[in-house]
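Asks: Coordinates for the following, if possible.
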Amino acid sequence: MNYYKYKKRFISLIRQFSSVKTTVKLDENVSNDISNSTIKPRYHPGRTLSKTIHVPNNIIGSIQNILEDHPAKSVIEDCKILIRYLKARLTPVEKNHINVIKREVTQEILNKYNLDTASEEKKEKLLLGLNGKIQERLKQKIYNWTPIQYNEYNSLLYLLGRFAPDYAALVRVLYEISIKDLQFKPRSLFDFGSGVGTVTWAAKNYWDKNLFEYFNVDSSAHMNDLAQLMLKGGRGTTQVNLKGVFYRQFLPANNIAYDLVVCSYSLLELPSRRARLQTILNLWNKTSQYLVVVEQGSNAGFQIVNEVREFILNIKDGINQGYVFSPCPHDASCPRILYDDTPCNFEVSYASLPLGAASKICKERYCYIVLKKGSRNEDDPQWPRIVREPLVRSRHTICRLCTKEGKLDEIIFTASKHGKVTYHCARSSKWGDLLPISVDIKEIKDDSTE
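Replies: Predicted coordinates:
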């Protein structure tokens, strides 16, 4: 993997000038709780939701009801095509970058056919003849981004193909807010790019008794109709499972703030970076406590999530200032952007919808950021986040961590070096968990190199 190439290269450079001493200390409160048998190491408070996520039966029933009027086999095949397309989706190329690529390609053709020495008149004639080659080359180098038209049929395909993985990722992300901030009892939810209403159902898991308003915005009227249909249990039913749910096609112009604002799997559908940041600014202004952004676990998804992260953290005025609640234990620049070329993503296990075949256990990779308004509490321990699946081996476990200093670190935990309790905490942790430790890294200069 590229991660290992980076690690080897980085470590070799460090060893030329210094050696590194890493000191690990288990959080004192966690250590006391384990000593008093209040908790066990495998259930330490840094653990996140790791079980397989199942779509509730009432939602499955609604989807099956909606699907009754359609030929299941052909719908499922078309659904697979849409899923593959969405997973490979990239951000639209910016106009200024397109112009740079055009100049580079034109110069490449000029060099290939030795046109630099030709007269301007002859060069223009030859370029007209080579225009086809230039256009063909541009098609290869420029991603042809086009917005997806979510008509009635495409909305149905999205429901069947993406509801389960989207729901699982959102349940996982919102779970961390619910357990880390017990005082958070949201009364209002704003969902931008709400689609088939997945965020509404995921939030219902944790704050069903607190939420009184679900405000959903999606540019597709068909998506909104489908989301409302699911709330009723499908066609031919009148039951409404939730009250206080509203649907709109455009962002409202009012200044009403919502306790929880979510934008999931939507920013890739905006035509430019400027449109994305303008949308995020509008959403941040509508946030009173938490803003959650979730995207595909691809490089494109990570690029967008980091774009949001940097944009919000650079807002310094008091009212709109915020910090990263999760997954990052810091507000510094992302070390993966600085030193690595792999996305900072996470993985959730979910059960697929039992439509046309038995339900299967699948994996979904996603990128996300949870931003909270205000300043980070001084008593926030900022435990390091496990950013890759731990390598559990005989008598040792290797954890790849993102630390509060904004660094990527790799620690080999053993019982003899770190103690049994710390070792068992590390060994039982999963990708995406926080590890309740403090990491002190010291560089010790090697005088022999001088």
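Asks: C-alpha from now on. contacts and neighbour counts both.
Replies: Noted.
Asks: And for residue 388, the neighbour number?
Replies: Other residues within reach of residue 388 by the criterion other C-alpha atoms under 10 Å amount to 19.
Asks: nearest spatial neighbour of it, skipping sequence neighbours?
Replies: residue 431 (5.2 Å; C-alpha to C-alpha, 6 or more residues apart in numbering).
Asks: And that neighbour, how close does it get to residue 341?
Replies: Applying C-alpha to C-alpha, to the nearest Å, one obtains 19 Å for the distance of residue 431 from residue 341.
Asks: Please give the structure of this sequence too, so both can be compared:
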Amino acid sequence: MILNKGLRGTCAQCLRNWSTSSVVFLEKQSKYAVTPDENVLKDLRDEVYKPRKHPGVMKESATVMPEGFVKAALNTVADYPVKALVESGNTLSRHLKGRVPPMERTQILRKYEQVRDKVLRQHLDREITSQEEERRFRQMSKDKIDNIMREKIYNWKPMRYDVYSSLAYLLVRAPAEYAVLRRILGEIARRDPEFTPRSLFDFGSGVGTVTWAANFYWKNQIYEYFNVDCSSDMNDLAQVLLQGGRGNAPSSLKGAFFRQFLPASNVGYDLVASAYSMMELPSMETRLDTILNLWNKTQKYLVVVEQGTNAGFKVINEIRDFILQIDKEGSVGHVFAPCPHDQSCPRYVRDDGTPCNFEVRYWTMPVGQKSECRTERYCYVVLRKGKREDSDQPKWPRLVRPTLVKSKHTLCRICSCKGQLEDVIFTKKKHGKLTYHCARASRWGDLLPITLETNEEINNKDTED
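Replies: Below you'll find the model as predicted:
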């Protein structure tokens, strides 16, 4: 829960820092020249779209669950105490957001040695005159070390979902996860309109939110849905939802398969996803073995999503770095989103306790509760097979924190294609009316249709010309 409190203060702290150190930003701003994308500028001048609708905008209105999903959920929980399920779901959701992956054995041993040395240093002057006194001292020290270790080491246990907990998960977690996946898959659909997946593989499929989100964009293109979840009750629930909440009804989706274990074969799938599942694996070795298995099944895109906490961010960055270091022919990949580069994550390297996360709004399901608009924070990476080509996509920087809009200037914190975090102050006088209004309309998670260049890079270009 401490992580969550830290997250709630992140935005406010960022805004306070920005407002109290604008002089520093102005100094940094002088090092860079902002060059707007010429194609976007032309479209803006021709009024193809307004600045608030520029092609880098990713934000959508609050996501609502599909009507068919809500009806199926109502049918599924008809014989259960719905209000109690919602309360259990809220408790489960809080637990999942505070969850961290298990510590590695080497980390535990290192921590144990640190605690042991600290405890023993407190008794350096103690005189032991008998074997019985020594025995009591050893037992006392051991008990004290064990108590401290229990406080310091997260008691990780694998999540086990039965029928009841699966239904609780459905009512509370499904809308948030669906909204996140809609946002991520929507960016793929917008930026790569030629991508028409024929097959989908979902690891840790749960109640099937990946399938429902993918169907929003490619329902008529996908012909195979392979879902893997270790919980047989989750698999049964996901299948029943596709049947409208009635187990004896035909499925609304053909080609959907459910399994409890990863298949041994490396059959390829156009789109492979793992949402909120990697932290449920017992070790880093298992996570990396699993992600390599998924990467080998990927033909075009691999999507990995975790909670928007520091723990979720570290797992995502671990996976990102692991895939990017693969140098085997046919397995090379690059980051499609959110990063505009393949270098080390600047936020992770800085290690300032702030995760690289994003936010989406969604409406809760009107099942056992009044529908409310809430926000969900998440960390993610979309990896694409093949080397990064200059012609693939424009290398627009991404906003990684809320935009700070003032009366005559706008402050944007962006992650650039150079693999750096930059604070850019946009003004109408310096950057032009259209670029200024594009920055002003952009929000956390959007791409800015600009490039950042240092004075040295501009001089080098002029020399070459």
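Asks: Just give the TM-score of the two.
Replies: Aligned and superposed, the two chains score 0.93 in TM-score terms (TM-score structural alignment, normalised by the length of structure 1); 442 aligned residues with a C-alpha RMSD of 2.3 Å.
Asks: More neighbours: residue 431 and residue 341 of structure 1, which one.
Replies: When residue 431 of structure 1 and residue 341 are compared on other C-alpha under 10 Å, the one with more neighbours turns out to be residue 431, at 21 against 12.
Asks: Sticking with the residue positioned nearest the centre of structure 2, tell me its helix or strand.
Replies: Ranked by distance to the mean C-alpha position of structure 2 (C-alpha atoms, centre = their mean), the top residue is residue 379 at 1.9 Å. Secondary structure from DSSP states H and E places residue 379 of structure 2 in strand 373-385.
Asks: What is the strand or helix carrying residue 135 of structure 2 packed up against?
Replies: Secondary-structure assignment from DSSP H and E places residue 135 of structure 2 in helix 131-152. Contact here means 3 or more C-alpha pairs under 8 Å, 6 or more residues apart in numbering; DSSP states H and E; on that basis helix 131-152 of structure 2 packs against helix 105-121.
Asks: Pull up the aligned stretch in structure 1 for the helix it packs on.
Replies: For helix 105-121 of structure 2, the aligned range in structure 1 is residues 95-111, judged by TM-score structural alignment.
Asks: now that stretch: how far from the chain's centre is it?
Replies: Taking C-alpha atoms, centre = their mean, to the nearest Å, one finds stretch 95-111 of structure 1 lying 33 Å from the centre of the chain it belongs to.
Asks: Also stretch 159-175 of structure 2?
Replies: 20 Å.
Asks: Could you do stretch 216-229 of structure 1 as well?
Replies: Its chain's C-alpha centre lies 23 Å from the corresponding centre of stretch 216-229 of structure 1 when counted by C-alpha atoms, centre = their mean.
Asks: which part of structure 2 lines up with it?
Replies: Stretch 216-229 of structure 1 covers residues 227-240 of structure 2 once aligned (TM-score structural alignment).
Asks: what does stretch 427-435 of structure 2 correspond to over in structure 1?
Replies: Under TM-score structural alignment, the alignment places stretch 427-435 of structure 2 onto residues 414-422 of structure 1.
Asks: and residue 303 of structure 2, what does it touch?
Replies: Under the criterion of C-alpha atoms under 8 Å, 6 or more residues apart in numbering, the neighbours of residue 303 of structure 2 are 271-275, 380-383.
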